[in-house]
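Q: Okay, structure incoming, though there's no sequence with it:
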């Protein structure tokens, strides 16, 4: 088993590293997005791993219904036959869209900040042994009975075929990484 170092990132902290690797597991999507947007505007490169484990607070059925409404019912005024706007389904793209909404992406500094952010499903091999940060203000403390769901659960309910393909390949990748770690 590989040992991972985890560091806590408080509000207003800007670590003195080239690239921040943030583990999105058990982080509330909106709070994480605002912190990442602030760091990117300050000039830091931010990598978010495990985007599928980010948390959306609220009842699962109401959240799923909101996503389905965005995907199917919303139509444009000038072309009612076409659905739009384009709504992301994958967790990494949902999180990227949330971060983009907190940036002035129509201005040059917002475009540059969005370019400094990378979001991944799972943990790529290149970031597997790097120290990960946990954002203190965005971390979701699980209280028994509080309603929440992960972005992966929403994705599995909306697009099960794509989710199944990804899950199978990611499980194979994790087994290969663990096997390689045991051999060393």
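A: Received the coordinates, thanks. Since the structure is predicted, the reported quantities are computational estimates derived from the model, not experimental observations.

Q: all contacts plus neighbour counts: C-alpha atoms, from now on.
A: Fine.

Q: Which elements pack onto the helix ranked longest in the chain?
A: Of all the elements of type helix in the chain, the one with the most residues (DSSP state H) is helix 160-183. Under the contact criterion of 3 or more CA pairs under 8 Å, 6 or more residues apart in numbering; DSSP states H and E, helix 160-183 touches helix 151-158.

Q: Check it against this one:
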């Protein structure tokens, strides 16, 4: 059975830790609306941090680490850092995670779950994964 989670207004780290724990327990997770996931902190600092990560991997010389620009792949990469990626159990768990920008047609009618732990009210400075991916030059919006 597939669990569909709506990422709208969820905090990135909190949602990622819940998703990582659940995929490691064998659950298949689909996250929709990844462009609306919230990253807390100063906007300029967040943009500089993600820009440094993208620039670290040199794509012209086939040297890594390669860091994504799209909002859905940014979320997957953050979850990847929360699981034991180098083990077979971690790789199998990562394959059980599917993330989408927006809501695909096959998941429009499905009941979407909101993770209460990740829905912390953000009162300070924040930005979204969609804004970060737009800043990084992603063509998917």
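A: Received the coordinates, thanks. Worth saying up front: this structure is predicted, and the values here are computed from it rather than measured.

Q: What does the superposition give as a TM-score?
A: Remark: TM-score between the superposed chains equals 0.91 [TM-score structural alignment, normalised by the length of the second structure]; 139 aligned residues with a CA RMSD of 1.7 Å.

Q: what comes up buried for the longest helix of the first structure?
A: By neighbour count on 16 or more other CA atoms under 10 Å, the buried set for helix 160-183 of the first structure is 163, 170, 173, 177.

Q: Make a markdown table out of the residues you listed and add distance to residue 32 of the first structure.
A: Shown next, in a markdown table, are these (distance: CA to CA, whole Å):
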| residue | distance to residue 32 of the first structure |
| --- | --- |
| 163 | 23 |
| 170 | 24 |
| 173 | 26 |
| 177 | 28 |
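
Q: For the residue most central in space within the second structure, give its distance to residue 62 of the second structure.
A: Relative to the mean C-alpha position of the second structure, the nearest C-alpha, by CA atoms, centre = their mean, is the one of residue 75, at 1.2 Å. Separation of residue 75 of the second structure from residue 62 of the second structure (CA to CA, to the nearest Å): 23 Å.

Q: Now do the same for residue 38 of the first structure: its match in the second structure.
A: Counting by TM-score structural alignment, residue 38 of the first structure corresponds to residue 21 in the second structure.

Q: Report the inter-axis angle for the longest helix of the first structure versus helix 151-158.
A: Helix 160-183 of the first structure and helix 151-158 meet at an angle of 140 degrees, taking axes from the mean of the first three to the mean of the last three CA atoms, to 10 degrees as the criterion.

Q: May I see the buried residues of the helix or strand where the match of residue 38 of the first structure lies?
A: Under the criterion of DSSP states H and E, residue 21 of the second structure resides in helix 12-24. Residues of helix 12-24 of the second structure classed as buried under the neighbour-count rule (16+ other CA under 10 Å) are 12-13, 15-17, 19-20, 22-24.

Q: For the residues you listed, give me JSON lines that also has distance to residue 123 of the second structure.
A: Listed next are those as JSON lines, based on distance: CA to CA, whole Å:
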{"residue": "12", "distance to residue 123 of the second structure": "15"}
{"residue": "13", "distance to residue 123 of the second structure": "16"}
{"residue": "15", "distance to residue 123 of the second structure": "18"}
{"residue": "16", "distance to residue 123 of the second structure": "20"}
{"residue": "17", "distance to residue 123 of the second structure": "21"}
{"residue": "19", "distance to residue 123 of the second structure": "24"}
{"residue": "20", "distance to residue 123 of the second structure": "26"}
{"residue": "22", "distance to residue 123 of the second structure": "28"}
{"residue": "23", "distance to residue 123 of the second structure": "30"}
{"residue": "24", "distance to residue 123 of the second structure": "32"}
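
Q: out of the residues you listed, who's nearest residue 117 of the second structure?
A: Lowest distance from residue 117 of the second structure to the buried residues of helix 12-24 of the second structure (CA to CA) belongs to residue 15, with 7.6 Å.

Q: which ones are touching the residue lying closest to that closest one once chain neighbours are set aside?
A: Spatial nearest neighbour of residue 15 of the second structure, chain neighbours left out: residue 118 (5.0 Å); criterion: CA to CA, 6 or more residues apart in numbering. Applying CA atoms under 8 Å, 6 or more residues apart in numbering to residue 118 of the second structure gives the contacts 10-12, 14-15.

Q: Which helix or strand contains residue 26 of the second structure?
A: Using DSSP H and E, no helix or strand contains residue 26 of the second structure.

Q: For the residue nearest to it when sequence neighbours are not counted, which residues are in contact?
A: In this structure, residue 26 of the second structure finds its nearest non-sequential neighbour in residue 93, 6.8 Å apart by CA to CA, 6+ apart. The contact partners of residue 93 of the second structure, taken as CA under 8 Å, 6+ apart, are 23-24, 26.
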